[in-house]
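Colleague: Build the 3D model from these lines:
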Amino acid sequence: MPAFLQLVYHIHLTFLIFIIFLIILIFLILLLTSILLTLILFALILFILILLTLVFLTPICFLFCIIILLFGILYKSLFLMVIPLLLPLAKAIIAAYCQEHL
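Modeller: Presented below is the predicted three-dimensional model:
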């Protein structure tokens, strides 16, 4: 394999590891931060990924941009829809447990 192709392969492999790290980082930050900080983080990461897409000219970078964007939108919307539904259920479970054991 020519040296140039090995370099391109190494750059793409490094980039994929970087993308996996970013996805894990996004998931952890989504669990710990507010909506505004999450949106700022998504905008920053998407900007970086779009720049990398322009540099490497690979469709996989663009695919990761779309996946991360959709993951963030779905995660936050589901999180905001499910939590209000789970709070009354949690209160009912705690009340039933307290009545039974106290």
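
Colleague: Could you use CA atoms for every contact and neighbour count after this?
Modeller: Fine.

Colleague: the helices in this protein, which residues?
Modeller: 3-32, 35-56, 59-101 (DSSP state H).

Colleague: Most tightly packed of those?
Modeller: helix 35-56 (a mean of 15; mean count of other Cα atoms under 10 Å).

Colleague: That helix vs helix 59-101, what angle?
Modeller: 160 degrees (axes from the mean of the first three to the mean of the last three Cα atoms, to 10 degrees).

Colleague: and this one, so I can compare the two:
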Amino acid sequence: MRSEVLTFVADGPLPNWYAEEGEIERRVTQLESISKPVTGKEAAALVVWFGPDDCYGVAWTLLHLIETGPNPVLKAKSAPDASEWHHRLYERGA
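Modeller: Here you go, the predicted structure:
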């Protein structure tokens, strides 16, 4: 797995809307440093790091990055209480 992905994963889930602007910008920079496409292992590692909301659209960036990898990432339907992002990925076939 590439170091850029490991760095993003090591920082945990995306922050919520109440995070400091600098924290959100740092996470955007991390995502933008990951070149596309991602591998299957990288997509599987990234899929668990969605936060509690869309983080000012950063969650969409993460979703689109995951979709560049081999599909589907989520092979089984998400549990009803799963993140809205997991439901989206499953429904989109990624």
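
Colleague: After superposing, what score do the chains get?
Modeller: Superposed pair, TM-score by TM-score structural alignment, normalised by the length of the second structure: 0.37. Supporting alignment: 52 aligned residues with a Cα RMSD of 2.9 Å.

Colleague: Look up how far residue 64 of the second structure lies from residue 6 of the second structure.
Modeller: 18 Å (Cα to Cα, to the nearest Å).

Colleague: Could you report the separation of residue 40 of the first structure from residue 51 of the first structure?
Modeller: From residue 40 of the first structure to residue 51 of the first structure the distance is 17 Å (Cα to Cα).

Colleague: starting at the chain centroid, how far to stretch 63-82 of the first structure?
Modeller: Centroid displacement of stretch 63-82 of the first structure relative to its chain, using Cα atoms, centre = their mean, to the nearest Å, is 7 Å.

Colleague: Touching that stretch from outside, list them.
Modeller: If you take Cα atoms under 8 Å, 6 or more residues apart in numbering as the criterion, stretch 63-82 of the first structure is touched by 19, 23, 35, 42, 46, 49-50.

Colleague: Pull the contacting residues for residue 91 of the second structure.
Modeller: So residue 91 of the second structure contacts nothing (Cα under 8 Å, 6+ apart).

Colleague: can you point me to the longest helix in the second structure?
Modeller: Under DSSP H, the second structure gives helix 21-32 as its longest helix.

Colleague: helices and strands around it, which ones?
Modeller: Packing partners of helix 21-32 of the second structure (3 or more Cα pairs under 8 Å, 6 or more residues apart in numbering; DSSP states H and E): helix 3-10, helix 58-66.

Colleague: Tell me which residues of it come out buried.
Modeller: 24, 27-28, 30-31 (16 or more other Cα atoms under 10 Å).

Colleague: Among the contacts of stretch 63-82 of the first structure, which one lies nearest to residue 13 of the first structure?
Modeller: residue 19 (9.9 Å; Cα to Cα).

Colleague: Not counting its neighbours along the chain, what's nearest the closest one?
Modeller: residue 64 (7.7 Å; Cα to Cα, 6 or more residues apart in numbering).
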